[in-house]
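Enquirer: Okay, structure incoming, though there's no sequence with it:
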């Protein structure tokens, strides 16, 4: 796509379901996450970032964008080793280092170890991106099992808390924490009741932690995506929801992972020096 032109409405997304956790390479069409049209400006030169859920989707795009801006990164993933290795190669192709860590963010000890590995490898830590997430659509509240409820909360909010707590001793004035929320945490979604609750919790966590860390000049913000074409969609949503996914927004198409990455760059860099406690909506016009 010519960078001087707007991104056109995407091709129709066919109905599909993939086993959880889905591989990005199995999706039809493949998500855009390589930032081939992104113009870096050295905004994160020699910074170190750790990104959870970075084997694919938004996390992969953020890792690539950070590398293009001059940062070395550590990426956390839970299950898809092939996807994680693809992300590593894409980051390294930008001339930066990429540490790959397999870890379950539901485990506080695993989160502490991931931070330790990152600091041991790079000597410091400047940016934490909490992005790992779990969802599974259910038509009725009664269909949400106790196991699913616990997994959703433990991944989506416990993991964010554990990672932030482990990272804080290493963060200095000017550093940043960026959480991934969701528009559904603001407007709700009837088939993702437990997931929307965790995203609302992430938004509140972001605001409270931003107030607490303001005196240390550590900024805490949240990106709230709208419908974005990532592996979680065909792996967790009913086929009729996947078909033409995202076309209900004002721009009449789903977002692509690479369209979210610049928001994370803004919040991680000095360009966002007066932004904290914010929920930055990148939704394509998903307002309700």
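Expert: Structure's in. What do you need? None of the values given here were measured: they were computed from a predicted structure.

Enquirer: Please make it C-alpha for all contacts and neighbour counts, starting now.
Expert: OK.

Enquirer: quick check, residue 8 in a helix?
Expert: No. Counting by DSSP: H, G, I helix; E, B strand; the rest coil, residue 8 is not found in a helix; it is coil.

Enquirer: What's the separation between it and residue 254?
Expert: With distances taken as Cα to Cα, to the nearest Å, residue 8 is found 11 Å from residue 254.

Enquirer: Look at those two and report which has more neighbours.
Expert: Applying other Cα atoms under 10 Å to residue 8 and residue 254 shows that residue 254 carries more neighbours, namely 23 against 10.

Enquirer: Would you check how far apart that one and residue 35 are?
Expert: 16 Å.

Enquirer: in the protein, which spans are strands?
Expert: Ranges of strands in the chain, per DSSP state E, are 48-51, 72-77, 98-102, 127-130, 176-180, 219-225, 279-282.

Enquirer: what's next to the longest one, contact-wise?
Expert: Translated: strand 219-225. Contact with strand 219-225 is made by 174-183, 203, 206-207, 209-210, 213, 260, 263-264, 267, 273, 275-283, as judged by Cα atoms under 8 Å, 6 or more residues apart in numbering.

Enquirer: second one coming, line it up with the first:
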């Protein structure tokens, strides 16, 4: 076993949060949450919601697992209906759908490759056919490849990383934008590495810096339409991206060098997305919330 710390809910311990993880690796991107040991914690039982997103429709990319799943669950508790966009992790997506529907929300699953601009248009078409409207877009999906030197990053890898992490954000934003109205919200997942870098994630870090700049520029572009654009910059969070990209020995110590000495869990980010999606943040645009275990960053 590995050391644990308790996660306290309203009156009792619901589940323990691991401080470290067993060495493990998945030989595919994106990874599968169903194969992770232990499974990430996506649902905070002490978070009940208060209808802050009642009647709204949210599209979340990468919503099948990890941070996206946690955000989908929190949005469902707040009354939103969900569209979960993912590549091919069908079992994970079904699990997310069942959790969202448990809390009374409707959930549409859409599988496909967001690197293709035409698929973003299909996502919007299916969403409008199902729900008739769109209020919130969460651009959240990503891939990363661990390479110790820039000399090991092929042109194919560079193109794959940027098309997945950056181009797709542009494509889906373009497709959704005509259907957003004043008060709508776009939220983009960047990363702590956009600010501090990572020596073995050079192309991934570059994409997260691009997302940061895209978020700030887009917020200025859409102010006159009353559409807010913000971001969340996670630190080390236990998601399928970790065992599917890092060597097993790095997985076993993932997050221990953060100020809080352990990785975060997906549910710990979800309230930041709820805040940025709802009217609580109606005077906030072009900003990034840092959920990173206490790391100090300069913007």
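Expert: Everything's here; your move. Please read these numbers as outputs of a predicted model, since none were measured by experiment.

Enquirer: possible to save the strands of structure 1 as a markdown table with mean neighbour count and distance to residue 18 of structure 1?
Expert: Listed next are the strands of structure 1 as a markdown table, based on neighbours: other Cα atoms under 10 Å; distance: least, Cα to Cα, whole Å:
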| stretch | mean neighbour count | distance to residue 18 of structure 1 |
| --- | --- | --- |
| strand 48-51 | 26 | 24 |
| strand 72-77 | 26 | 19 |
| strand 98-102 | 21 | 22 |
| strand 127-130 | 28 | 25 |
| strand 176-180 | 27 | 23 |
| strand 219-225 | 27 | 22 |
| strand 279-282 | 20 | 26 |
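
Enquirer: Quick one: closest of those strands to residue 65 of structure 1.
Expert: strand 72-77 (10.4 Å; Cα to Cα).

Enquirer: what range in structure 2 does that closest one sit on?
Expert: Counting by TM-score structural alignment, strand 72-77 of structure 1 pairs with residues 81-86 of structure 2.

Enquirer: distance from that stretch to structure 1 after superposition?
Expert: Stretch 81-86 of structure 2 differs from its equivalent in structure 1 by a mean of 0.4 Å after superposition (mean Cα distance after the TM-score superposition for structure 1).

Enquirer: what's that stretch in contact with?
Expert: Outside stretch 81-86 of structure 2, the residues that reach it (Cα under 8 Å, 6+ apart) are 55-64, 72, 75-76, 93, 100, 105-113, 123, 127.

Enquirer: Counting residues, which helix of structure 2 comes out longest?
Expert: helix 202-222 (DSSP state H).

Enquirer: Put the buried members of the contacts of strand 219-225 of structure 1 into a ChimeraX selection.
Expert: Remark: buried members of these, expressed as a ChimeraX selection using 16 or more other Cα atoms under 10 Å:
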select :174,175,176,177,178,179,180,181,182,183,203,206,207,209,210,213,260,263,264,267,273,275,276,277,278,279,280,281,282,283
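
Enquirer: Stretch 170-186 of structure 2 corresponds to what range in structure 1?
Expert: Against structure 1, stretch 170-186 of structure 2 falls on residues 161-177 (TM-score structural alignment).

Enquirer: List the single closest residue to residue 88 of structure 2 in space, sequence neighbours excluded.
Expert: Counting by Cα to Cα, 6 or more residues apart in numbering, residue 88 of structure 2 lies nearest to residue 111, which is 6.1 Å off, once chain neighbours are set aside.

Enquirer: Quick one: map the one you found onto structure 1.
Expert: Here residue 111 of structure 2 is matched to residue 102 in structure 1, going by TM-score structural alignment.

Enquirer: what about stretch 122-130 of structure 2, how far off from structure 1?
Expert: Per aligned residue, stretch 122-130 of structure 2 averages 0.8 Å (mean Cα distance after the TM-score superposition for structure 1).

Enquirer: For the match of stretch 170-186 of structure 2, give me every contacting residue.
Expert: By Cα under 8 Å, 6+ apart, the residues outside stretch 161-177 of structure 1 that reach it are 105, 107-108, 111-112, 115, 124-130, 216-221, 267-268, 270, 273.

Enquirer: Over to stretch 25-37 of structure 2?
Expert: Stretch 25-37 of structure 2 has contacts (Cα under 8 Å, 6+ apart) with 21-22, 24, 39-40, 65-66, 89, 91-92, 142-143, 239-241, 243-248, 251.

Enquirer: Just tell me what residue 130 of structure 1 corresponds to in structure 2.
Expert: Alignment note (TM-score structural alignment): residue 130 of structure 1 maps to residue 139 of structure 2.

Enquirer: My error: substitute residue 27 of structure 1 in the last question.
Expert: Matched to structure 2 by TM-score structural alignment, residue 27 of structure 1 sits across from residue 36.

Enquirer: Please apply the same query to residue 195 of structure 1.
Expert: So, by TM-score structural alignment, residue 195 of structure 1 is matched to residue 204.

Enquirer: mind checking how far its match is from residue 115 of structure 2?
Expert: Between residue 204 of structure 2 and residue 115 of structure 2 the computed distance is 16 Å (Cα to Cα).

Enquirer: More neighbours: which of those two?
Expert: residue 204 (25 against 21).

Enquirer: Now the more buried one: closest residue in space that isn't a chain neighbour?
Expert: residue 144 (5.5 Å).

Enquirer: For the one you found, the count of nearby residues, please.
Expert: Using other Cα under 10 Å, the number of residues around residue 144 of structure 2 comes to 25.

Enquirer: quick one: contacts for it?
Expert: Neighbouring residues of residue 144 of structure 2 by Cα under 8 Å, 6+ apart: 161, 201, 203, 204, 241, 245.

Enquirer: ok, the residue of structure 1 most remote from its centre to residue 235 of structure 1 distance?
Expert: Computed with Cα atoms, centre = their mean, the residue of structure 1 farthest from its C-alpha average is residue 142, at 28.7 Å. To residue 235 of structure 1, residue 142 of structure 1 is 21 Å away according to Cα to Cα.

Enquirer: can you check residue 5 of structure 1 too?
Expert: Applying Cα to Cα, the value for residue 5 of structure 1 to residue 235 of structure 1 is 32 Å.

Enquirer: Tell me which of the two has more neighbours.
Expert: Using other Cα under 10 Å as the criterion, residue 5 of structure 1 and residue 235 rank with residue 235 on top: 22 against 7.

Enquirer: Aligned counterpart of the more buried one in structure 2, please.
Expert: Match for residue 235 of structure 1 (TM-score structural alignment): residue 244.
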